[in-house]
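Q: The following comprises the amino acid sequence and a computationally predicted model.
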Amino acid sequence: MNFPSPSHPLSFAGLPIYFQNAVGRLLEHPAGYIVFQYHAGKRALADFQALLTHTGQLLRRRGWQRILADQRLMTPFTEAETAWVTSFWLDPANQPPGGLHAAVMLADDVFARLATNTMRETLQSAALTYRLFKDEATATAWLMQVG
């Protein structure tokens, strides 16, 4: 199956792909973090859950605590996705020791940005340090400081 490549070029070409489906892809950055890139378009809940489950597995497998999430092509979260994300990341079994740091590049879609901001408040209580950024350079710089 062919998956779309992001229309926003990032400096992550050539990084190993750990997992990919219709929702997005997970790349392994040699600096010790996951690059989580959303594809554009609607998402099936099962595909969304699979991508986040693989994210948790990769964090545990590598002993990592950092994610660079590229939400620029993302559409707004559905209610079911919001509920699942909240329960998934609030579950201590899915938290790496010491918590998790996520640098998020904001979605182009204004409604997706609003959904991310709303979810951010809940996730802050889950030992998840979550910062929003407009560009890759600033997001990466912050992520490198916290790890």
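A: Looks like it came in fine. Numbering: from 1, shown residues only.
Q: can we go C-alpha only for contacts and neighbour counts from here?
A: Will do.
Q: Can you tell me what sits against the helix or strand harbouring Glu28?
A: Per DSSP states H and E: Glu28 is located in strand 24-29. The set of residues external to strand 24-29 that reach it, using Cα atoms under 8 Å, 6 or more residues apart in numbering, is 12, 15-20, 34-39, 51, 55.
Q: One more to weigh against that first structure:
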Amino acid sequence: MMVTSVAIPVGSFKNEAAHLSIHPAGFLHLTWLPGSASGAATRAVFEYILHALHALGYSKVLSDQRQMVPPSNEDTAWYVLDWLPRAAEQGYRYGALVSANHLFARLALHSISQQAMRQSTLVYQHFDREDVAIDWLLAQQ
């Protein structure tokens, strides 16, 4: 699902996959919701992030993945091959990831972040605590 134009609200974006808000310190704060989300809902979140990065001029995203389940192979391929290059063009540089509680999701998401860093200039860092993730994200220039 391609989003062609997005108005960035003062509040936030939410669907069945995730909740996205704008942190006052100048980054996007993404919280993934419990359970499996459809590929379309997940992709809608990422498309919204893409437009928000561009519209706001942000380069950082905090992604709270604690409630995530392992992504599908199709969603993983789309993220790495399609979305990630477009996000890098929009200035996405740093991702602080609060690791998933689900073991297989944690392993899969770590693998995806490693692959993403090999294929782009993006820097991901994994954390067990959100406050530590925010501190790291704020220190990135």
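A: Arrived safely, thanks for sending. Everything numeric in this text was worked out from a predicted model, so none of it was measured.
Q: Among the contacts of strand 24-29 of structure 1, the buried ones, what's the PyMOL command?
A: Buried residues within these, by 16 or more other Cα atoms under 10 Å, are selected in PyMOL with:
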select buried, resi 19+20+34+35+36+37+38+39+51+55
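Q: After whichever strand or helix holds Ala105 of structure 2, heading C-terminal, what element do we hit next?
A: According to DSSP H and E, Ala105 of structure 2 maps onto helix 103-119. Sequence order places strand 123-127 as the next helix or strand after helix 103-119 of structure 2, per DSSP H and E.
Q: quick one, that next one and helix 103-119 angle?
A: 160 degrees (axes from the mean of the first three to the mean of the last three Cα atoms, to 10 degrees).
Q: Output the residue interval of structure 2 matched by stretch 31-39 of structure 1.
A: Aligned by TM-score structural alignment, stretch 31-39 of structure 1 falls on residues 25-33 of structure 2.
Q: Same check on stretch 135-142 of structure 1?
A: Using TM-score structural alignment, stretch 135-142 of structure 1 pairs with 129-136 in structure 2.
Q: what's the mean distance for the helix or strand following the strand holding Glu28 of structure 1 versus structure 2?
A: Following strand 24-29 of structure 1 in sequence order, the next helix or strand is strand 33-38 (DSSP H and E). Mean deviation of strand 33-38 of structure 1 relative to structure 2 after superposition (mean Cα distance after the TM-score superposition for structure 1): 0.4 Å.
Q: Determine the set of other helices and strands touching the very next helix or strand once past strand 33-38 of structure 1.
A: Next in sequence after strand 33-38 of structure 1, counting helices and strands by DSSP H and E, comes helix 45-62. Here helix 45-62 of structure 1 touches strand 17-20, strand 24-29, strand 33-38, helix 79-90, going by 3 or more Cα pairs under 8 Å, 6 or more residues apart in numbering; DSSP states H and E.
Q: average distance between helix 45-62 of structure 1 and structure 2?
A: So helix 45-62 of structure 1 averages 0.5 Å relative to structure 2 (mean Cα distance after the TM-score superposition for structure 1).
Q: who touches that helix?
A: Applying Cα under 8 Å, 6+ apart, the set of residues contacting helix 45-62 of structure 1 is 18-26, 34, 64-66, 80-81, 84, 94-96.
Q: what's the next secondary structure element after that helix?
A: Following helix 45-62 of structure 1 toward the C-terminus (DSSP H and E): strand 66-70.
Q: what's that next one packed up against?
A: Using 3+ Cα pairs under 8 Å, 6+ apart, strand 66-70 of structure 1 is in contact with strand 33-38, strand 100-105, helix 136-146.
Q: so the second one corresponds to what in structure 2?
A: Looking back up the chat, that one is strand 100-105 of structure 1. By TM-score structural alignment, strand 100-105 of structure 1 lines up with residues 93-98 in structure 2.
Q: residues in contact with that stretch?
A: The contact list for stretch 93-98 of structure 2 (Cα under 8 Å, 6+ apart) reads 59-66, 121-130, 133-134, 136-137, 140.
Q: if I pick the spatially most central residue of structure 2, what's in contact with it?
A: Closest to where the C-alpha atoms of structure 2 average out (Cα atoms, centre = their mean) is Ser63, at 5.1 Å. Applying Cα under 8 Å, 6+ apart to Ser63 of structure 2 gives the contacts 29-32, 95-98.
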